[in-house]
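Colleague: Sharing a model that was predicted from the sequence below.
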Amino acid sequence: MAIRQKLIYSRSDDRLYGLSTSSSNTIGGQVEIAHQMMCYVVHGLTTRFTIPAGYFFHSSFTAEEFYCLTLNILKLVTDCGFLIIRIVTDNLALNVNLFKLLGNGSIQNVISHPYLSPLPLFLSFDYCHAIKNARNLFLQNDMMSSDGVISASFLTDLYDLQKDLPVKPVKFLTKKHLFPNNLEKMNVLRAIQIFYPSVTAALKFLNENGHELFQNVSATTKYLECMHHFFQIHNVSSKNQYIRSLDSSVAPYVNVSDERLHWLTHDFPQYIDDIQVQSQRAGLPGLSKETAHSLKFIARSTYLTVKFLLEEVGFYYVLTRTFSSDCIEAMFSHVRLRGGSNDATDARAAEYALKQILKCGIIKTSKSANVASNVDFVSKHHILPSTSSSSTQEHHKHCSDLVLPFTTLQQLRNLHNVQMLTDNTVYSASVAFLAGYIIKKMNDKFKCDYCVSSLLTKTIPGTLVAFNKFTRSWGADISQSRICSCFKELAEVIHLLIPHIEKRKILAVS
């Protein structure tokens, strides 16, 4: 983690903070002021715990120094009674050289444990960092596979197509996803969202319905699906997650014959190799050598670790999210919070924060922390509490003074006489998708099959169920065409009303 490069003298501790602790700052020698902090964290697989095992401040670091520190930390932790079976880090050059030294000159997925031989010690890069690299390269350059050209221009066209729609097929897609700056490129959530099924569903829908800008999108959608599947395989976090999400790709691993492990060790590496070969033939950059290697290295390491835990250690099931470096990111998030939510905190604040963790055993992670656990959407808005009678009268007065254009008033009156929704635009499909979601929520809340069944049908043309088919959402229950038409008219009316209402009054007026 980057820290501010400055010296701070603490009178209470009678100590100078900010010097490099990984090198000898002796009297008469050259003083090194640290600008980075390296932290080792022990994270539990069978028991939920996260413990800082060691931290060092440094300005420059060699692979040999890193190797010696890692072995020392590994020995101390092993002497405390922990069984370390896996080392995870990102694929920076320093970490790659560390793995080479641990593997006697070559990068290997598994080595003999230095202090508990003949037990194995697995090495892996972090899958979240690999996903970010795959997203960044996808946005920067076109690639080629056997299916055709892989291009991010389709996502740009999708963004331009939906940006003025009241109901969008991909509600979260912004310019920050498509044109991230250097700081935004580090955001894991936005990297994962690029590969979400809703993005793939929108592209497939536009392709099937003959939109001229999306005719050759099949190679791009396959790339998005493969990267999302790669992430989902590594994002298994609980025994019941696959039941709640209706997604078998996040089920816990209970045997090594799982088809996801076969895809991870056979199909996925072949797909990465295919991209590299076809891109080279077409004169395109493809994935970088480091990213392609790290993706295949992670896939192999995950398979070997799951196999070892199930067959050798005797795990009943394996949750792969614990394989990530989220514990490090959470630790750094806590350090920044303790330093006043400062992205460039100093050495004294960082050390105080780590000592506080060791004393209290509490890690407070920011909502904006760069961890995979924050992938799910949580609304940042809430319904305001009921206002007093005086304020309510004031809002009603404001509403009565609201003057709307004639066309808007006419469209409000036409809500009682909506026409059947029969077009095949992406906007209509998005509205039908939203209508199905709202009706599902109604059914979950009221538990009345008689009331909800009158709103549903199974005989709607394929256009309106396209998103349900591509995203595998909400089963076969689809809202009626007339209900979809009502939602479409209502969305357009709200879209026309919003510019005429003061922002602070939107909830009151609605």
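Modeller: Now that the structure is in, tell me what you want to look at.

Colleague: C-alpha only now, for contacts and for neighbours.
Modeller: Fine.

Colleague: quick one, what contacts Ser391?
Modeller: Listed by CA atoms under 8 Å, 6 or more residues apart in numbering, Ser391 has no contact partners.

Colleague: tell me the SS of it?
Modeller: Recorded secondary structure, Ser391: helix (DSSP: H, G, I helix; E, B strand; the rest coil).

Colleague: mind checking how far it is from His398?
Modeller: Distance, Ser391 to His398, by CA to CA, to the nearest Å: 10 Å.

Colleague: same thing with Arg48?
Modeller: For Arg48 relative to His398 (CA to CA), the value is 54 Å.

Colleague: Put this next to the first one:
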Amino acid sequence: MPDRCIVFGCKTGYDSELRKNREDGVENPSLFTPKKEQLEHWRKKIPVPPEKVHLKSPVCEVHFEKQFIIDKHTINIGNVVIEEKRKKKALTPDAVPTIFPNCPKYCSVKVPKKRKSVSKQVQSPSKRRRVSRSTEKTLAENVTVEPEELNTASTYPDTCFLAALHKDTQKIRLPNSMWAYVSNDNSTIFIGLTLQNSNEVEIEKRVEFPNLTQHPLVSINKVKINIEREFNSSEAVASFLKEINDLESCPGCDIDDARSAKCVGYVKKTLVLGKPVIRCKFCSIKRHALQKQQSRCTNKVDKYRMKIKSVNNKKRYLSKKVQRLEDKVEACMKKLNDLKESQVKEILDKLPSRQQEAVQACISAAKAKKPNGRRYTQQWIYECTLLRIKSCSLYRKMLRDQTLALPSLRTLQRYLKKMKPAYGFIPATFELLSKKGEEMQEDEKHGCLLFDEMSLTSALSFNKSSLKVDGFVNLGDYTPSEMKEKPGDHALVFMYKPFKGHWFQTVAAFLSKGAVDGPILSKLSLEATALIEQAGFKVDMWVCDGAPWNRVMWTEMGIKNPFAYKRPSRAKGKQKQKESENTAFETLGNQREPVGLPHPCVAGRKIYMCSDFPHLIKRLKSRICPNEKGATRDLKTPDGMVKFSHWQALLEADSDKAIQVCHKLSKDHLYPHNYQTMNVGMAFSFFSKDVADAMEHYRDEGVKGLADCGSTVAFIRKINDLVDAMNANTPWGSIRKETPCPPTANSTDATPGSSSNQTKYLTKNAREIIENFISYLIRWHEMPGKVAEKIPSQTHYGLYVTLCSAIEVSNYLIDEIGFEYVMTRRMNQDSLENFFGGVRQACGCNTHPDPVQFIQIYRLLSVASLVKPPRGSNITGAEMLQSLLSTHDVMSDKEKERHIQFESELDSLLDEGETIGAVDDLLEDSLTEGKTIDEKALRFFCGYVARKARRATIAKTCEECFEGLQDPHSTHQDNSLIDRKSHGGLLKPSEPLYNVIYKLETVIINTLLHCELHEDILERVVTNAQKYSYCEIGCETHNRELTKAVIRFYLTTRMIFACKQFNKKKNENADKRKKMKALVKQLHVIPS
């Protein structure tokens, strides 16, 4: 048995408590376990989890009342009581723990003390109606009992007393005058009478002594009472009758004549708490239960009644509130109708201008009788256009929910159509750019031309507007003839970015197959420069990345690479080549190589070449880090050898510490993944000041591998300072004319009285840093050494040209244009990279959009920046939008000419040849070469053409034309596919319609088999289709118009299908190539 009490806080049974009791000489409390019948009661009383109380859980005697503990043996011998102390204490059967001193008071419940028994009970006599003696005598004489009511009884052995009772009944003393008796040969009956309020007499009590029955039969209020008593004298009978007289009849529950099934029928005349007992305990219990049930029902009814009352009150309140609001709206409407336009204008003048436009649009929409035909201001159209470009889904939601009075998407599309989604130089772009530059200052018009390429997914699509296939290489007038019929997979974008201001504008986009060649790129750049100069802006610099084709473009423009190493010819032998590797390079001298070309538009000006500086830093980092095979090469600099092992040692020394000296340097900086190779932030962190400081710190601490890191630290500090100088976006680090004096209190570049700002301004001398690094590059070039130990010549060349161009452009802008400083961050391609990021984000999960997706997003982003007015100018966005609408659209004129030509070709298609009634005549001339036409599928598609013609042609109104398109009663066997797929709505084509479609399909298949898909494939198909003649469809009035519409729809739809089929095959081939490349990478060459 466990020897410790389970009650919380009780120490009984613990070693410390046993030791203390032993020292104090105190007896240890006894422990008790519950019996099976006591377990549930104990679980309810003990304040511990119920699962901890079981049959073997001990509880000490401290938690029991004394009346529950048996500590003595009691022995009764006659009148003598002997008590003896028990060796082991026990509990009474009803013992329950109720004392818990270490728990809250509510856990301990006092057991009520046992009440003393009542020694004497006094009961006041019950009130009865007083009966006169004459009435009692009359009742006694007139009461009779029918003999049939007497009960038969079993044999009684001793009948001496009963026989005497029947003879001497008159000798028995009755309790009072309301009692009477009747006797016969079988029994003697005593009855107690009672007088009701209606002066009727009823038998309340009845006592019968049968002759042959052992016990009397007693009933009170017709309820039989079993009383076992023997009588041997008349005094005993009289006493018994008196006892019966003292009993009160139990009235039951007094609720719907209910009575307990255990009711004894009588109640002794006793008092409880000064009140007489009027019913038995069983009826009292049932009455209490009935009253409780009745009260519960009553409360429930009252609750629902109160709820109904509350709902009715709330309904009345809301009705009054609605009425008040309606009255208020009516009053406001009346007040609004009374307002004059001048008052409305005074109210609107208090709002911002854009909110005024929104309110005016809502007022105009409220005045309109119909939602169609609304008129909007140019400013509101401008705001809605920007909102549509930002988020088409948000615009649709606001239009659907009628949040504002917005124009429909079709209305906005008419404005956006002015900017055609087409590749090449769009005249509307430069016209609007010229309008934008009219309100700008002269120094705000100088900027640089950025151009870069973005990879696309080659795909073709048919353009219904131009009736041509889009997706082929489009380099304008410079497209090579051998590239015109090849799908494009790269987009070349030109962007203009000013040196002042936060805006930029894309001016053109071209589609190419791979990278654009240097000669073509130079021609496109010159034309873009000329168009921008013609629009009123100045181009002073070309910015591109370090790709080889861009270097070829520099060469085309006359920029030579002074750092190129000329390898000796093979005829001179390997020995001579080995010796030449250790010789010095050709010295440049004090004269710098030219980094610009004469301006093609303005004499006396120059265009300077610049490479994207972050791209150069990424190339420099890639030279130091391991290559694809994991090999590293030390870099030889004028300061010494720069080793990759220094970064490795720094990372190993710093990675295991909780507080790191260089926490930004991680393993990904040293061993980047494929997608991290061109990360600009990681490249800048690789050459950061924190890395240099950490190397010096661990070198002083004696970390292994950093003893010779002085040259690496010096190189890192030079690159870090150069990054700050060439990435300046604030006046502090910008290029200035000369070393300035500390800024005065009136200077806008520093906070007045701030010494820290003055120090920062003086230390950030970007011009000096760039000039020093140019000299460093020249010394680096002239330093003897192997080619493999030096920086790549293209990176060296790009750094030299970029830094020299930054100085030259800054001198031109400061000395001649009047710039106070030049922020060098405007000379990189960040804006163009952000533009490409926006295009990729707009295309969703596809990082390489197809040419159609790209040019559509390009148009939206270009219009968004183009229609925004310059900051601080007087021109508004509405005027910019109006300028866009008023521009002459040359491309629309070309499309109109193309449509007119197409219509004339269709006319000639119907005019030439004779009508052929049957299709079989075509089979002899068809050159399908294995390509067969599924006639069932073609008939199914002809039904689709008939349905579309019903909706979009003259057949919509002419029933005869519609009847000429279909034949619902046709039983041709090739219509089985239509019957199988139809649910009652598909149309069966007529034979004339099927003949026309069949001929066109034959021509399309033959054309696509004998020539590749190209831009003017539709024109080739129409030319080949003129070999056949076509029967006209429809009524005599509209047959020509309807036939042309059917042919036009089928040809354009079929061209769309051909482009989709081409894209599908191309994607399948691309997937096969990817799988083959993956398999080739897994192959290992086993040496023989």
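Modeller: Sure thing, it's come through. On a predicted model such as this, the values are computed, not experimentally measured, just so you know.

Colleague: Show me which of Arg48 and His398 of structure 1 is the more surrounded one.
Modeller: Shown here are Arg48 of structure 1 and His398; by other CA atoms under 10 Å, His398 has more neighbours (15 against 8).

Colleague: Please report the distance of Leu9 of structure 1 from Ala353 of structure 1.
Modeller: Actually, residue 9 of structure 1 is Tyr rather than Leu. The value you get for Tyr9 of structure 1 to Ala353 of structure 1, if CA to CA is used, is 17 Å.

Colleague: Just give me the residue closest to the centre of structure 1.
Modeller: The centre of structure 1 sits closest to Leu189, judged by CA atoms, centre = their mean, with a distance of 3.3 Å.

Colleague: Identify the residue of structure 2 aligned to that one.
Modeller: Aligned by TM-score structural alignment, Leu189 of structure 1 pairs with Gly681 of structure 2.

Colleague: quick one: that match is in a helix?
Modeller: Yes: under three-state DSSP, Gly681 of structure 2 falls within a helix.

Colleague: Over to the closest residue to Phe686 of structure 2 other than its chain neighbours. Which of the three states is it?
Modeller: Leaving aside its sequence neighbours, Phe686 of structure 2 sits nearest to His669 (CA to CA, 6 or more residues apart in numbering; 6.6 Å). Under three-state DSSP, His669 of structure 2 falls in the helix class.

Colleague: What residue in structure 1 is paired with His669 of structure 2?
Modeller: Matched by TM-score structural alignment, His669 of structure 2 corresponds to His177 in structure 1.

Colleague: repeat for Asn474 of structure 2
Modeller: Using TM-score structural alignment, Asn474 of structure 2 pairs with Thr21 in structure 1.

Colleague: And what about that match, helix, strand or coil?
Modeller: coil.

Colleague: repeat for Ala603 of structure 2
Modeller: Classified using three-state DSSP, Ala603 of structure 2 is coil.

Colleague: Look up how far Tyr303 of structure 1 lies from the aligned residue in structure 1 for it.
Modeller: In structure 1, the residue paired with Ala603 of structure 2 is Ser117, using TM-score structural alignment. To Tyr303 of structure 1, Ser117 of structure 1 is 21 Å away according to CA to CA.

Colleague: before we move on, what about Ala2 of structure 1?
Modeller: Distance from Ala2 of structure 1 to Tyr303 of structure 1, by CA to CA: 33 Å.

Colleague: try Ser24 of structure 1
Modeller: With CA to CA as the criterion, Ser24 of structure 1 and Tyr303 of structure 1 are 41 Å apart.

Colleague: go on, Leu71 of structure 1?
Modeller: 25 Å.

Colleague: Kindly report the same for Thr322 of structure 1.
Modeller: Distance from Thr322 of structure 1 to Tyr303 of structure 1, by CA to CA: 14 Å.

Colleague: Next: Cys327 of structure 1.
Modeller: Taken as CA to CA, the span from Cys327 of structure 1 to Tyr303 of structure 1 is 21 Å.

Colleague: Among the two, which residue is more densely surrounded?
Modeller: Using other CA under 10 Å as the criterion, Cys327 of structure 1 and Tyr303 rank with Cys327 on top: 23 against 16.

Colleague: What are the neighbouring residues in contact with that one?
Modeller: Val41, His43, Thr50.

Colleague: Save these as CSV, and put in secondary structure and neighbour count too.
Modeller: Below are those laid out as CSV (DSSP: H, G, I helix; E, B strand; the rest coil; neighbours: other CA atoms under 10 Å):
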residue, secondary structure, neighbour count
Val41, strand, 16
His43, strand, 21
Thr50, strand, 18
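
Colleague: Return the member of those nearest to Phe446 of structure 1.
Modeller: Of all those, Thr50 has the smallest distance to Phe446 of structure 1: 41.5 Å, by CA to CA.

Colleague: Alignment lookup: the closest one to structure 2.
Modeller: In structure 2, Thr50 of structure 1 lands on Phe504 (TM-score structural alignment).

Colleague: show me what contacts that match?
Modeller: Contacts of Phe504 of structure 2 by CA under 8 Å, 6+ apart are Met495, Tyr496, Lys497, Pro498, Ser831, Ser865.

Colleague: among the residues you listed, which two are most distant?
Modeller: Pro498 and Ser865 (13.5 Å).

Colleague: what's around Val691 of structure 2, how many residues?
Modeller: Using other CA under 10 Å, Val691 of structure 2 is surrounded by 24 other residues.

Colleague: er, Thr220 of structure 1 actually
Modeller: Using other CA under 10 Å: Thr220 of structure 1 sits among 27 other residues.

Colleague: Now it: which helix or strand?
Modeller: helix 218-233 (DSSP states H and E).

Colleague: ok, and what's touching that helix?
Modeller: 127-128, 131, 145-152, 192, 194-197, 200, 203-204, 249-250, 260, 264, 268, 320.

Colleague: Kindly recompute the last result at 7 Å.
Modeller: Ser145, Asp147, Gly148, Val149, Ile150, Ser151, Phe195, Tyr196, Thr200, Ser249, Val250, Arg260 (CA atoms under 7 Å, 6 or more residues apart in numbering).
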